[in-house]
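Student: please find the sequence and the predicted model below.
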Amino acid sequence: MTELSSSADEAIAAVRAFSRFYTRQIGLLDEGLHRTAFSLTEARVLYELAHRDGLTATELGQDLGLDAGYLSRLLKRFAAQGLVMRTPSAEDGRRHVLALTPAGRAAFAPLDEASRREVGAMLGRLADSDRTALVRAMRTVQRLLGEAPASVRLRPFRPGDTGWIIHRQGRLYAEEYGWDDSFEGLVAGILAGFVASHDPARERGWVAERGDEPVGSIFLMRQSETVAKLRLLYVEAAARGTGTGRQLVETCLAFAREAGYRQVTLWTNDVLVPARRLYENAGFRLTERAPHRSFGTDLVGETWTLDLDARPRDLTPPPVPPDCAA
């Protein structure tokens, strides 16, 4: 058996402590779940059958990770109690699908209501900001432990995003490139200026979200009457390779055209190779390079330019790191 480091031991202890805490919070240690006659597993089976149509026993077992023999015995008991029925599938007579009977739905209803009431009471003790943080943390746990991630959507920049963008860009560039806190100061200055005086008709920002969790951002800011500047593009590690960076850039450029700009420019650094490829695929061309020392390291700064009259190239979604389009 591989010996675990002390940090791994601490992580295991923390997970086990959280598991004990959470099972106590939601009543999993009670003899019957939510003071009913049903166990947790029985309640999960009823929940799936109440919310999904056309399930077979095989599919139900796979989705819940249940032993086939155990699930078969449970379903036979439910059928004997008049809670579940099996009928031939309309599409394939060789398959039998499961469904709750009216009695099964009547038995599930108080269980479902009790669950909603208990969770609602738990969340009702929290302030709105703490409730949001809790839900976001739970979604992070689901994502990290393997549940399929939700799709990414873009929304407009709004109050409350500024601090998050400064924090995430400062943290990630420090972790991934070793940049010091002067980069975080640069991001803070850019956003402070945008918030203080941007023109919504010609300057905007967008945030990419997966569920309620922000995973990226981008801004278009006015440089002159005819030239806009793409700034502060970045994508969280968890959303890279999904086309999120491409989606952010496309949205930004579409608005630039709509706002009447003739050209978009950006400044980045040569170490951000995948992001540079993203700009190139969008039709930007490299127009200037110059070495500089910034953020505690030696870099080569680059200016990229896109003439909006030019037809954009077909975009492919490369794995995009957080990009310094400052």
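Tutor: That came through fine.

Student: CA only for contacts and neighbour counts going forward, please
Tutor: Fine.

Student: so what's Leu100 closest to, chain neighbours aside?
Tutor: Spatially, and ignoring its direct neighbours in sequence, Leu100 is nearest to Val84 (4.6 Å; CA to CA, 6 or more residues apart in numbering).

Student: which residues of this protein fall in helices?
Tutor: Under the criterion DSSP state H, the chain contains helices at 6-25, 40-51, 57-64, 68-80, 102-124, 128-144, 161-177, 181-197, 244-258, 273-281.

Student: structure two is appended below for comparative analysis:
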Amino acid sequence: MAAPVPDDRVAAVRSFNRFFTRQIGVLREGLLHSEFTLTEMRVLYELAHHGDQQPAALCRNLGLDRGYLSRIVARFEGAGLVAKVASATDGRAKVLRMTAHGRAVYEPLDRRSRDEVGDMLVRFDERDQLRMLAAMDTIRSLLDGQAGMKYAQPFVLRSHRAGDMDWIVRRHGALYAQQNGWDDSFETLVGEICAAFERDFDPAREHCWIAEMDGQRVGSIALARDGEEGVGKLRLLLVEERARGYGLGSRLVDECHRFARAAGYRKMRLWTTDQQKEARRIYCNKGYALVAEEPVHAFGQDMVNETWEMDLGPAS
């Protein structure tokens, strides 16, 4: 049995909690001078930044009681902020989606939150800002490692290894045939992309991630050189149906961006189509902008090819 923690240490943590919550304003009746509580803002944040969410996944990710979330969602539906819609991958399931009105209400609050944090940080010089961020990272790492992962994301990410590219090709072909009706030429294209990635692989500038749940592969993403100096290409984003609703797509994109910044890229670029609705929502939420589009007939379908780009901020 672990030794009891001294009372002065418990008091110190409680004192810090009171101090920090006062600093960031969560004790105000309305967070960010709005009508929303902290928990309500967390729900809005998840929907705004991670796209459609299954209620069960929101409960897990935010550590919320199902009944409590249900009451929040009912209030949001009544205010026209959130709607329940059929899942794009399972017509029997309902997901929560932020409405256009909800986004119009949330975005000014999100900007206000960023401004408030910026106003707090600007009081400190560069050295002290980095000290503060390092201290926060230490606290988060320690608590994440010891919390029993009760509300952790149920997936792990790893680098690709032998056999993974074959899996990526097969699953892209199968999923897009099932969900979009695309023909075999799409699987052939993905095969060519994967073959080129492995043939010319530069580990200092390129990387591929595989997501696993319960030891099974459920997602992928890759960062490749674009050919233009300073530009990285996001490729091969895939999330299996059973792994959706956990924020996996968003996490994969974030991981790709972190590596790209560390590798010195200044811009990200990707290709998608107007049919890939869920992926496009992730790209929009991450800050990508549509820069080119072209109507085409490909993979047995009429569609619009789209090129999206995003400027990368400095490495953290």
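Tutor: Happy to help now that I have it. Values in this document were obtained by computation on a predicted structure and should not be read as measured data.

Student: returning to what we had before: you'd agree the residue nearest to Leu100 of structure 1 is up against Leu98?
Tutor: Yes: the pair Val84 of structure 1 / Leu98 is scored as a contact, 6.8 Å apart, by CA atoms under 8 Å.

Student: measure the most centrally placed residue in structure 2 to Phe186 of structure 2 for me?
Tutor: Structure 2 has Ser250 as the residue nearest its centroid, 2.0 Å off, counting by CA atoms, centre = their mean. Counting by CA to CA, to the nearest Å, the separation of Ser250 of structure 2 from Phe186 of structure 2 is 24 Å.

Student: same check on Met132 of structure 2?
Tutor: Counting by CA to CA - Met132 of structure 2 and Phe186 of structure 2 are separated by 48 Å.

Student: pick out whichever of these two has more residues nearby.
Tutor: Using other CA atoms under 10 Å, the more surrounded residue of Met132 of structure 2 and Phe186 is Phe186, with 19 against 13.

Student: map that one onto structure 1.
Tutor: Alignment note (TM-score structural alignment): Phe186 of structure 2 maps to Phe183 of structure 1.

Student: name the nearest residue to its match, sequence neighbours excluded.
Tutor: Phe295 (5.5 Å).

Student: what residue of structure 2 matches up with the one you found?
Tutor: Aligning on TM-score structural alignment places Phe295 of structure 1 opposite Phe299 in structure 2.

Student: tell me, how many residues neighbour that match?
Tutor: A total of 19 residues lie near Phe299 of structure 2 under the criterion other CA under 10 Å.

Student: swap in Ala152 of structure 2?
Tutor: 14.

Student: so what's the closest residue to it other than its chain neighbours up against?
Tutor: Spatial nearest neighbour of Ala152 of structure 2, excluding adjacent residues (CA to CA, 6+ apart): Asn61 at 6.7 Å. By CA atoms under 8 Å, 6 or more residues apart in numbering, the residues touching Asn61 of structure 2 are 151-153, 246.

Student: matching residues in structure 1 for whatever helix or strand Asn61 of structure 2 lives in?
Tutor: Assessed by DSSP states H and E, Asn61 of structure 2 sits inside helix 55-62. Helix 55-62 of structure 2 lines up with nothing in structure 1 when matched by TM-score structural alignment.

Student: the match of Phe186 of structure 2 contacts Gly170, doesn't it?
Tutor: Yes: the pair Phe183 of structure 1 and Gly170 qualifies as a contact (CA under 8 Å) at a distance of 6.5 Å.

Student: Arg20 of structure 1 matches what in structure 2?
Tutor: In structure 2, Arg20 of structure 1 lands on no residue (TM-score structural alignment).

Student: to clarify, my last question referred to Gly124 of structure 1.
Tutor: That one, Gly124 of structure 1, aligns with nothing by TM-score structural alignment.

Student: residue ranges of the strands in structure 2, please?
Tutor: 82-86, 94-98, 156-159, 207-213, 216-225, 231-239, 267-273, 289-298, 301-311 (DSSP state E).

Student: of the ones you listed, which is nearest Asp119 of structure 2?
Tutor: Comparing those against Asp119 of structure 2 with CA to CA, the closest turns out to be strand 301-311 (23.5 Å).

Student: so what secondary structure elements neighbour that closest one?
Tutor: In terms of contacts (3 or more CA pairs under 8 Å, 6 or more residues apart in numbering; DSSP states H and E), strand 301-311 of structure 2 is packed against strand 267-273, strand 289-298.

Student: if anything else comes up later, I'll come back, but that's it for now.
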